[in-house]
Structures are given as C-alpha cells and as structure tokens.
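Visitor: dropping a prediction and its sequence here:
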Amino acid sequence: MKKQLIISVGREFGSGGHVIAETLAKRFDLPLYDSNILESIAQERNVDAKTLHRYDEVPRNILFSRRVREYSTSAEENIAQMQFEYLKKKADEGESFVVVGRCSETKLAGTPGLITIFVLGDIPVKTARIMKLHNLTEKEAKNMIEKQDRQRKMYHNYYVKGKWGDSRNYDLSINSSRMGIEKTADFLESYIRERIAESVQEA
C-alpha cells in the first residue's frame, strides 16, 4: 500500500502557483482540489454551485454577518468551513491529493505525508503574466494582483494563526520568477520525491 501524500500549495496571485499545483498533480497522478471542491459540496447539499463559487476564498464580510456561539450568518465563513471539513475528511480517510490554498498547510497539519509549499514571484514578472492572461494594462494588472493577494491574506489570516506567505509556516517557499514555472515544477517534483524516499527509509 502506498504511503499517503498530500501536497499543499499556497500561492501569490500571478506566481503560477496554480499551474504548478496542476503539474504536480499530473506528475504524481493525484487528484487536484481547488475551487472544484465546491462542485462536490453543492451536489452533497443540493445547492447551486455558482452561488458557492461567489464566496470561494473570500474574507468574511464583518458588516453583514455575525457569530452566535459556533454559528455564523456569514456565507463566506460557512463555505470556507465546508471546504476545510471536506479536505480534512479526505485526509483522515488516507487519500492522497494536491490542494491549492484553503489554509491547507495549517488545516491539515499533522496529516501523514503532508508537504507544504508556498509559491511567490517578483512583481514585474507577475504583472507581465497577468497582463497577458487577462489582456490588461500594466496598471490594471498590478491592481488585480494587489487586490487578489490582499483578499487571500485576509481570508487566510482570519481562519488560521500562521500568517499567509510566512516562510516559517511552510516546508518550502519558492520564487517561481527565478527559474520560470516549468522548471520550478521540476525542482518541486525532485524535492517531493526526495521527501518520499526519506519517509520510506524512516519506515
């Protein structure tokens, strides 16, 4: 029986972290969990997936929500908790997978085979990538990056104690601008395979 392997990938917007996660999922033949988690949750709960996607990785709106004991009126918070529970259930069942964001480096801490990665990048490189991907001006791309990263930071730091992007909270932080997305994925694959080999030896 194969040992459990969970690859958690946090990322700055525009760094290519999601593409890298997709690449690693293919190379290790693992399912990838990102916003697609909401499709499964929507099916289980018989709700519209589009409604859930509106609140995906979005910080809680403090002005329009309140918490009474363990209950919250915040759609953002409830959907986040559904995703955390979904991932924890998969991990507890021994499943191996790659997960993008969703505070997974902390929410799945202690799970056997968990490897946590954070992908960052240089502003000029990220800006050029977002300009090309979304057909934006330089100013528009920089504004989008700033907005998305601010949102991810607020989301992450609300649900867990460790700060978003703080290298101390991840096994490895890597700047994809140095080698490019493909070679960064190559490097991370080698790192993960080395970690797997070490865990086999320890067993």
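Guide: Received, thanks. Numbering: from 1, shown residues only.
Visitor: contacts and neighbour counts: CA atoms only from here.
Guide: OK.
Visitor: residues in contact with Tyr158?
Guide: Pro59 (CA atoms under 8 Å, 6 or more residues apart in numbering).
Visitor: ok, it to Arg60 distance?
Guide: 8 Å (CA to CA, to the nearest Å).
Visitor: can you check Ser74 too?
Guide: 6 Å.
Visitor: same question for Ser177.
Guide: Distance from Ser177 to Arg60, by CA to CA: 31 Å.
Visitor: check Thr137 too.
Guide: Thr137 is 30 Å from Arg60, by CA to CA.
Visitor: so for these two, which sits in the more crowded spot?
Guide: Between Thr137 and Arg60, counted using other CA atoms under 10 Å, the more crowded position is Arg60 (21 against 14).
Visitor: ok, and the closest non-adjacent residue to the more buried one?
Guide: Glu76 (5.3 Å; CA to CA, 6 or more residues apart in numbering).
Visitor: quick check: buried residues in the helix or strand harbouring that neighbour?
Guide: Taking DSSP states H and E as the definition, one finds Glu76 inside helix 75-92. For helix 75-92, the neighbour count (16 or more other CA atoms under 10 Å) marks Ala75, Glu76, Glu77, Asn78, Ile79, Ala80, Gln83, Phe84, Leu87, Lys88, Ala91 as buried.
Visitor: distance to Met1 added to those residues, as JSON lines?
Guide: Shown next, in JSON lines, are the buried residues of helix 75-92 (distance: CA to CA, whole Å):
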{"residue": "Ala75", "distance to Met1": "40"}
{"residue": "Glu76", "distance to Met1": "38"}
{"residue": "Glu77", "distance to Met1": "37"}
{"residue": "Asn78", "distance to Met1": "35"}
{"residue": "Ile79", "distance to Met1": "34"}
{"residue": "Ala80", "distance to Met1": "32"}
{"residue": "Gln83", "distance to Met1": "27"}
{"residue": "Phe84", "distance to Met1": "26"}
{"residue": "Leu87", "distance to Met1": "21"}
{"residue": "Lys88", "distance to Met1": "21"}
{"residue": "Ala91", "distance to Met1": "16"}
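Visitor: okay, now the one to match up with it:
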Amino acid sequence: MEKQLIISVGREFGSGGHVIAEDLAGRFNLPLYDYNLLEHIAEEKDVAHEGLKKYDEKPKSKLFSRTVRGHSNSIQEHVAQMQFDYLRQMANEGKSFVVVGRCAEYILKGNPGLVTIFILGDKDCKVKRVMEKYGLSEREAQQMCKKEDWERKYYHNYFCPGQWGDSRNYDLSVNSSRLGLEKTADMLERFIRTKMQL
C-alpha cells in the first residue's frame, strides 16, 4: 500500500471489535497490533514479555503505585508508555497497520493516515457473545463485560483527555449488533476506502 493507513479500533468488551479489526487487517493486508504489541517491543529490546502481559491495557493501581517528581513506579503506566512510544515510532516511520485499543486514536492523533473507529454493541448481544466464547453463565458474562469495560474506560481516561467511547473522539462509532460483524466490517471497509481515497 503506497498511502499510509493506520486503522485504530476501540471497542466495548463483547462487541466483536477485535474480530472486526482482524477482518479489516485482512482486507487491507495490514499487520494487526493488539496484545501482541508487547511481544514486538520485547523482541526489539531483548527482554521477556510474559510477565508484562498481565499489565496490558490495565488501569494504574492507586494502592501500589505512586508518582514522585513526575516519575511513576507503576508497571501498568510503564507498559502503556512503551506501547505508545512503539506506535508513534511506527507511525512516524510511515508504516501502515491496524491497532486495537491502546489509546491509539489519541496517541496517533494528527497523523493524516489515521482512521479512528469505535465498536459498541447491545448489552444482550455482547453478553451472548461472551457466554459462547468463554463458556460462562449469563450472570458471569454480564459481570465480565462490566469489569472489562470498566478497566478499559479507566485505562483510557487516565491517559487521554477525551472520554472512552465518546463518539466525538472517533471518525466513526458503530453498533455491531445492528448489522452483525461481517456486514459491519463491509461498511467500515467502504468508509475507510472513501475517507482515505483508496
């Protein structure tokens, strides 16, 4: 692809946003960065990534972290900043990719190749998808959705001035429950091609 294209996908838990991001990556023949971002960073820095994964996209712990003279001892904060720096570096090098979450719509704001999307969904559809994916009861799935979305919101709002999921922060917000995942991806592909004149 000659033009730089960076697709940032924010998502509610259970909305199928990650599946849609994978689909878009395939349609545009782009690498997908999500939880695997830490593996790339670790490989580049020649460090083990396994211990860092549990801090990926997690909110800073107020109980076990503190900031002194602008320096934080929060592992969550350091992991987030490593990812932000890596994304900025790739964007500055002109690379094209799809990134899921990780505040990319804010971190890469101003890049002319950036398209920002937020995927939401109806509660019952999200709960059903989580039940099927993780083999949970309806109550367990509801609790998981609530917990994961709270963590994503807290994480995002800690690092970004705009609120997580606020449609004003994205080029397009879409409810995947209306069309289903494949047709939502169809619509997003058309939107991206039109916006970027691809």
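Guide: On my side now, so go ahead. Just so it is clear, the model here is predicted, and its values are computed rather than measured.
Visitor: overlay them and tell me the TM-score.
Guide: The TM-score (TM-score structural alignment, normalised by the length of the second structure) is 0.97; 198 aligned residues with a CA RMSD of 1.1 Å.
Visitor: and the helix holding Glu76 of the first structure, what does it pack onto?
Guide: Here helix 75-92 of the first structure touches helix 37-45, helix 104-107, going by 3 or more CA pairs under 8 Å, 6 or more residues apart in numbering; DSSP states H and E.
Visitor: would you mind finding the most buried of these?
Guide: Among those, helix 104-107 has the highest mean neighbour count (mean count of other CA atoms under 10 Å), at a mean of 21.
Visitor: and it, what does it pack onto?
Guide: Counting by 3+ CA pairs under 8 Å, 6+ apart, helix 104-107 of the first structure packs on strand 6-11, helix 75-92, strand 114-120.
Visitor: which residues are in contact with stretch 190-198 of the second structure?
Guide: With CA under 8 Å, 6+ apart, stretch 190-198 of the second structure has contacts from Leu5, Gly113, Val115.
Visitor: pull out the buried positions in that stretch.
Guide: Ile192.
Visitor: check contacts around Val99 of the second structure.
Guide: Per CA under 8 Å, 6+ apart, neighbours of Val99 of the second structure: Ile6, Ile7, Ser8, Val9, Ala21, Leu32, Tyr33, Asp34.
Visitor: contact partners for the most centrally placed residue in the first structure?
Guide: For the first structure, Gly101 is the residue whose C-alpha lies nearest the centre (CA atoms, centre = their mean; 1.4 Å). The contact partners of Gly101 of the first structure, by CA under 8 Å, 6+ apart, come to Ser8, Val9, Gly10, Arg11, Asp34.
Visitor: JSON lines for those residues, including neighbour count and distance to Met131 of the first structure?
Guide: Listed next are the contacts of Gly101 of the first structure as JSON lines, based on neighbours: other CA atoms under 10 Å; distance: CA to CA, whole Å:
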{"residue": "Ser8", "neighbour count": "26", "distance to Met131 of the first structure": "27"}
{"residue": "Val9", "neighbour count": "26", "distance to Met131 of the first structure": "23"}
{"residue": "Gly10", "neighbour count": "26", "distance to Met131 of the first structure": "22"}
{"residue": "Arg11", "neighbour count": "25", "distance to Met131 of the first structure": "18"}
{"residue": "Asp34", "neighbour count": "17", "distance to Met131 of the first structure": "23"}
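Visitor: and the residues you listed, which two are furthest apart?
Guide: For the contacts of Gly101 of the first structure, the farthest-apart pair by CA to CA is Arg11 and Asp34; their separation is 12.2 Å.
Visitor: neighbours of Thr184 of the first structure, how many?
Guide: 20.
Visitor: for Arg178 of the second structure, same thing?
Guide: 12.
Visitor: in the helix or strand that contains it, what's buried?
Guide: Arg178 of the second structure belongs to helix 176-179 when assigned by DSSP H and E. Neighbour counts over helix 176-179 of the second structure (16+ other CA under 10 Å) mark Ser176, Ser177 as buried.
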